[in-house]
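Trainee: Build me a structure from this.
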Amino acid sequence: MAEEVQVLGSWASPFSKRVEMALKFKGVEYEYIEQDLKNKSPLLLNYNPVHKKVPVLLHNGKPIAESLIILEYIDDTWQQGPPILPKDPYQRAHARFWAKFVDDKCMPQVWKACWSEGEEREKAMEEASKALEFLENEIKGKKFFGGDNVGLVDFSANFLAYWCGILAELSGLQFLTEEKYPNLTKWADEFCGCSFVKENLPDKGKMVHVFNGLTKAYTSTV
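Mentor: So this is what the prediction gives:
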C-alpha cells in the first residue's frame, strides 16, 4: 500500500516551507494543499482544531501539527536520506534548544521591529541583535548549524536566511549584515544555495507585494 503524504500550508509561510524543505531533503514525495489563512478551510479546521494554523502534515490521514514537531516526525518516520537530528541524545537536545531559541527569541523580535515604531522598535531591534549574536557564535567554525550537513536548526532558521532580508529591505532596518554577522551571513548563503531549499523559497516579488500590503494596513491603523 502506497503511503499518502500531504502538507496543508501557505506559500509565504516560513513554517510551511520548513516542512516542504525537510520532505525534499529526505526524498519523501508529498502532495501540497495551499490554504487561505483569511478564510480557513474545513480541512485545516478539522485536522488542526486546536491552533487552526499551518503547517499540518497528513501521513496516511493522520495529522501532525507544529512545524518543529513535524520535522522530528519526518526524521523518525523516513530513514532514507540524511538525518535531520543527530543520533546522540546530548546533540539532539542541543539542536532542539537552538531550534526553539530561533522561534522564541529571534523571529518574534525581528518581526516586531519591522512593524513597530519609536521606542518599541528600538527595544525589539536591541533584543533581536542580542539573539542574533548568540546564533553568530553558535554557527562559528561550522558550515551549517548541523555541522557539515543541514539539520533541525538550519530548517528552523530559514526565516533568517531568506524572509529576514526581504523585510530588512522594505523596513530600512539592517539585520543580517556581513560586517556584524559574518558567520550568519555566510551560513544564509550556503543554506539558500541548497537545491531542496532554493526550490522551496517563495518568489521575492510576491513576498514584497504581500509585505507592502501589511505595511499599508499597519500604517492605516496607527
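
Trainee: drop to CA atoms for contacts and neighbour counts, all remaining ones
Mentor: Fine.

Trainee: Residue 20 contacts residue 200, doesn't it?
Mentor: Yes: using C-alpha atoms under 8 Å, residue 20 is in contact with residue 200, at 7.0 Å.

Trainee: ok, and for the top helix by length along the chain, which residues are buried?
Mentor: Across the chain, the longest stretch assigned as helix under DSSP state H is helix 118-139. By neighbour count with 16 or more other C-alpha atoms under 10 Å, helix 118-139 contains the buried residues 121, 123, 124, 125, 127, 128, 129, 131, 132, 135, 136, 139.

Trainee: just so I have it, where are all the helices in the chain?
Mentor: Going by DSSP H, the chain shows helices at 14-26, 42-47, 67-77, 89-101, 107-115, 118-139, 152-156, 158, 164-171, 182-192, 195-198, 204-219.

Trainee: what about the longest one, distance to the chain center?
Mentor: Averaging C-alpha positions (C-alpha atoms, centre = their mean, to the nearest Å) puts helix 118-139 17 Å from its chain's average.

Trainee: Over to the shortest one?
Mentor: Here the centre of mass of C-alpha atoms in helix 158, compared against the chain's by C-alpha atoms, centre = their mean, lies 4 Å away.

Trainee: Would you do the same for the sequence below? I want to compare the two.
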Amino acid sequence: MDGVKLHGVWASPFSTRVVWALKLKGIPFDNIEEDLSNKSALLLQYNPVHKKIPVLVHGRRPVCESMVIVEYLEETWPQYPLLPTDPHERAVARFWVKFIDEKGLNVWMVYRSVGEEQEKAMRESLEMLSILEEHGPNKGKKFFGGDSINIVDIAFGGVAYWMGAIEEVSGGKMFDAVKFPRLNAWMADFECLPVIAENLPDQGKLRKHLARLREKRLSLSAHK
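Mentor: Below you'll find the model as predicted:
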C-alpha cells in the first residue's frame, strides 16, 4: 500500500484534529496544503460530495470528515488507543464526539455572524460549554479520556483552541475561565502536551487569517 497523505489547511481545526491523531499514533504522513480558493483536482476527486478538507488518503483510498478519519486511524493503527475498550465506554465517547461536532458549530456561527444571529450563537455556545463543564473530565483526571488523550479530547480541542481567536476577531465573548474552571484546566493540560503544542497553528497568524476571512465574508454579505 502507498503511504498516508493528508489534504488539509493549516488554519483548519478539522485538519488539525487529524494531524493530532496521526502524531499521537506515530503514523508517518505527507501533508498536502490545499488552497480552498483554488481547490486541487485531487481534492475534488477524493471528496466529490462535499469538496472539503480534510481528506486522508491511504493506499490511494480517500477517507473524508475529520472524526470519521480519526476513527479510521483508530481501527487501522491500534497503537495509542483513542477509544476505550469497553463497548459502553466507547459508545459514551462517540456520544460526546457527536455532541461536540453538532454544538460546536455555534462557535463558528459567532465568527460568521453579527447582531441577533451572533447573540443566539453565543448563547448556544455557552450552553455547550456549561454542559461540558458539568460532564467533562472527571475530577482528578486531566482529560476526557482520563490520564491520556482520547477521541473526545481531539474533538473538543478542535473547538477550544480556535475559540480565543474567534472571540477576538468577532467580538463575541464565550469562554470565561472563572465560570468554566474544569474546562480551563483541561485546555491548559491539553495545549501544553508536546504532541499537541507542536501541532497547533500560531495564534497570531491564526487571528490575522480569521480576521481577513471574516472581513471578506461580511463585505460580500453586505453587497448581496
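
Trainee: How close are the two chains, by TM-score?
Mentor: The TM-score (TM-score structural alignment, normalised by the length of structure 1) is 0.93; 219 aligned residues with a C-alpha RMSD of 1.5 Å.

Trainee: picking that back up, the more surrounded of residue 20 and residue 200 of structure 1?
Mentor: residue 20 (28 against 18; other C-alpha atoms under 10 Å).

Trainee: Relative to residue 171 of structure 1, how far out is that one?
Mentor: 28 Å (C-alpha to C-alpha, to the nearest Å).

Trainee: and what of residue 139 of structure 1?
Mentor: 26 Å.

Trainee: So which residue is smack in the middle of structure 2?
Mentor: Nearest residue to the geometric centre of structure 2 (C-alpha atoms, centre = their mean): residue 158, 2.1 Å.

Trainee: quick one: what's aligned to residue 191 of structure 2 in structure 1?
Mentor: Using TM-score structural alignment, the partner of residue 191 of structure 2 in structure 1 is residue 192.

Trainee: I'd say that match and residue 162 touch.
Mentor: Yes: proximity of residue 192 of structure 1 to residue 162 meets the contact threshold set by C-alpha under 8 Å, at 7.3 Å.

Trainee: From what I see, residue 61 of structure 1 and residue 4 are in contact.
Mentor: Yes: with contacts defined as C-alpha under 8 Å, residue 61 of structure 1 counts as touching residue 4 at a distance of 7.4 Å.

Trainee: among the helices of structure 1, which is nearest residue 55 of structure 1?
Mentor: helix 14-26 (4.9 Å; C-alpha to C-alpha).

Trainee: and the angle for the closest one with helix 67-77?
Mentor: Orientation check (axes from the mean of the first three to the mean of the last three C-alpha atoms, to 10 degrees): helix 14-26 of structure 1 against helix 67-77 gives 10 degrees.

Trainee: In structure 2, which residues correspond to helix 14-26 of structure 1?
Mentor: Going by TM-score structural alignment, helix 14-26 of structure 1 lines up with residues 13-25 of structure 2.

Trainee: with structure 1 superposed, average distance for that stretch?
Mentor: Compared with structure 1 after fitting, stretch 13-25 of structure 2 has a mean deviation of 0.5 Å; criterion: mean C-alpha distance after the TM-score superposition for structure 1.

Trainee: contacting residues around that stretch?
Mentor: 7-10, 28-29, 53-54, 65-67, 69-70, 73, 77, 79-80, 154-155, 157-159, 162, 195-196, 199-200 (C-alpha atoms under 8 Å, 6 or more residues apart in numbering).

Trainee: Show the buried residues in those residues.
Mentor: Counted by 16+ other C-alpha under 10 Å, the contacts of stretch 13-25 of structure 2 give 7-10, 29, 53-54, 65-67, 69-70, 73, 154-155, 157-159, 162, 196, 200 as buried.

Trainee: before we move on, back to that, quick one: contacts for the match of residue 191 of structure 2?
Mentor: By C-alpha under 8 Å, 6+ apart, the neighbours of residue 192 of structure 1 are 161, 162, 198.
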